[in-house]
Every structure is written in C-alpha cells, then in structure tokens.
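[1] Okay, predicted coordinates and the sequence, questions at the end:
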Amino acid sequence: MSNDGLNSATVAQPESARSPQQRPHQGLVILGIALVLIAIVLMVWLFRPHTDPYTESVLQLDGDANNGRSMFVMNCVACHGQWAAGEVGPSLRGVSERLSRSQLIHQVVSGETPPMPKFQPEARQMADLLSYLEQL
C-alpha cells in the first residue's frame, strides 16, 4: 500500500457524515432560528392594529357628508372654524390625507388632545362626520 502522507485520521469528513456529537453548533442554530421566528410572530401579534367595536361599527357604515356637515356645525365649528380652517383647534383641511379613518375616529372620541373634549356620537353620526371630513 502506498502512503501519500495522509491517513484516515486526518481526512476531513463532510459535515453531513458527522454524528450529532460532532456537530455541537447545529442544535444552537436550530434553537436560534426557532426563537427568531417566535419573536417575529409575537411582534406581529402585539403590533397588529387594535380596533374597538365602536370604530368597527363606524367603519362599516357609509356616511352622508351633508349630515356630517350639520354635525360639524353643531359640535366642531367653535374651535375649528366655520370652514374647518382652524381657530382654537387646528385646521382640518386635508385631515383625511394625514390620518386614517380609524385614527380620525380615535381623535374625535378620545379626548386625548385638549382642549378637544371626549365626544362619542352615535356610529351613524360619526360615519357622517367622517364623510364630511374626507371632503375637506
């Protein structure tokens, strides 16, 4: 037999031919991948849009902009001005381009931005107001 200077102990085995004891990092890699996937699923679930029942009911309705204008005149003109150009409150011109319908509903009903009070009209009235605001 010829000896090329290599013996069987020095020949590298392919990765797939090694036993699990010879591949110590494979389990860690699989665990790491699993943890990353779990983290992604949790992040998607935690940051999904939360829509409350009131908002859902409003979004299912088609509003009437004329009725929405009446709602606006009765409830919003004092702060936002006759034509929504802003006075005490900000201008609402183009507001539907800056905020989603859900965000607009939240803005109206939450009272989180003083001096705007909490205000929760019936779902139909809110749908009408949204239709009016979308025309500004």
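    It's in. What you see is a predicted model, and the numbers here were worked out from it, not measured in a lab. Numbers count the residues shown, from 1 in each chain.

[2] When you work out contacts or count neighbours from here on, use the C-alpha atoms and nothing else.
    OK.

[3] any idea how far P121 lies from D128?
    P121 sits 10 Å away from D128, going by C-alpha to C-alpha, to the nearest Å.

[4] scratch that, L46 is what I was asking about
    31 Å.

[5] Looking at the two, which is more packed in?
    The neighbour comparison of L46 against D128 (other C-alpha atoms under 10 Å) goes to D128, with 25 against 10.

[6] any idea which helix is longest in the chain?
    helix 24-46 (DSSP state H).

[7] now for that one, which elements pack on it?
    Applying 3 or more C-alpha pairs under 8 Å, 6 or more residues apart in numbering; DSSP states H and E, we find helix 24-46 packed against no helix or strand.

[8] another one to put next to it:
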Amino acid sequence: MDTPIREERPARKIILAGLAVLLVVLLVVFGVYQMRHSDPYIQSVLSSQGDSDRGQVIFQQNCSVCHGLNADGRVGPSLHHVGSRKTRIGLIHQVTSGQTPPMPQFQPSPQEMADLLKYLETL
C-alpha cells in the first residue's frame, strides 16, 4: 500500500511545480502587456488619428532603404500585411526599440508614428 502513495507525491510535486512556472509566466506576460498599454507615448500614438499619405512619406524617408519603396522587402522583410503578424503596440515597439538588428532605433513623434501605422495598415 505504501508504493502508490510514494508514486503520487513526486507526480503531484511535478504538477505543482509546472503550475507555479505557468503562473509566473502568465504574470510576467500580463505585466509587460500592462506596462506597454500604460506607456504615455503608446497611449498618445493610439489616440492620434493617423494619415496614411503622411505615413507613406515618413516610410519612404526612413524605412524604404531596407524595406523597399513599396515595402516589399530588401534587407528588411516585406511589410505587406504586417498588421496580421503584429499588433499596433507590437509595431510601435518594433519601430522605436531598436531591439531587432539591423533595424535602427527610430523615435518618431506620436503623430508621425500614428501616420506610419496608418500607412502600414494600407499595405
């Protein structure tokens, strides 16, 4: 009778450890999500009405060297349908962070970023 009880305890410990790890991961993801949503720059971008024509000019001046004049990719990837691969907050972070070499860090004003997002949505 002692054998089944001993076998259950290690399994229970493994399950509890797995649940604890899952909980920590979820809390970290939620924290990052909350931090991004509360960022004043992001809030300002998301509350601004973008203009795709101005966004296209910003894109051609700052992004087209790597992503191509028509955003079809060169050194950088094609940005056609990028909205289906990244959220608006993800795109803002991608553009402003410089965390994806060789893409440089780019700090447009909130209005310029809103314009750029509007243009990217047209691709």
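    Now that the structure is in, tell me what you want to look at. This is a predicted model, so every value here is computed, not measured.

[9] rewinding a little: of all the residues in the helix or strand that the longest helix of the first structure is followed by, which ones are buried?
    Counting by DSSP states H and E, the next helix or strand C-terminal to helix 24-46 of the first structure is helix 53-59. Residues of helix 53-59 of the first structure classed as buried by neighbour count (16 or more other C-alpha atoms under 10 Å): T55, V58, L59.

[10] Quick one: map G111 of the first structure onto the second structure.
    Aligned counterpart of G111 of the first structure in the second structure: G98 (TM-score structural alignment).

[11] Not counting its neighbours along the chain, what's nearest its match?
    Computed as C-alpha to C-alpha, 6 or more residues apart in numbering, the closest residue to G98 of the second structure that is not its neighbour in sequence is Q105, at 3.8 Å.

[12] likewise V82 of the second structure?
    Among residues not flanking V82 of the second structure along the chain, L120 sits closest, at 7.2 Å (C-alpha to C-alpha, 6+ apart).

[13] Tell me, how many residues neighbour L37 of the first structure?
    Neighbours of L37 of the first structure (other C-alpha under 10 Å): 12.

[14] Revised request: answer the last question for T100 of the second structure.
    10.

[15] Now do the buried residues in the helix or strand harbouring Q34 of the second structure.
    Following DSSP H and E, one finds Q34 of the second structure within helix 2-38. Residues of helix 2-38 of the second structure classed as buried: R36 (neighbour count, 16+ other C-alpha under 10 Å).

[16] Count the residues that sit near the equivalent of D72 of the second structure over in the first structure.
    Aligned counterpart of D72 of the second structure in the first structure: A85 (TM-score structural alignment). Residues within reach of A85 of the first structure, counting by other C-alpha under 10 Å, total 15.

[17] Spatially nearest residue to A85 of the first structure (excluding sequence neighbours)?
    S91 (4.3 Å).

[18] dump the residue contacts of the one you found.
    For S91 of the first structure, the contacting residues are H80, A84, A85, by C-alpha atoms under 8 Å, 6 or more residues apart in numbering.
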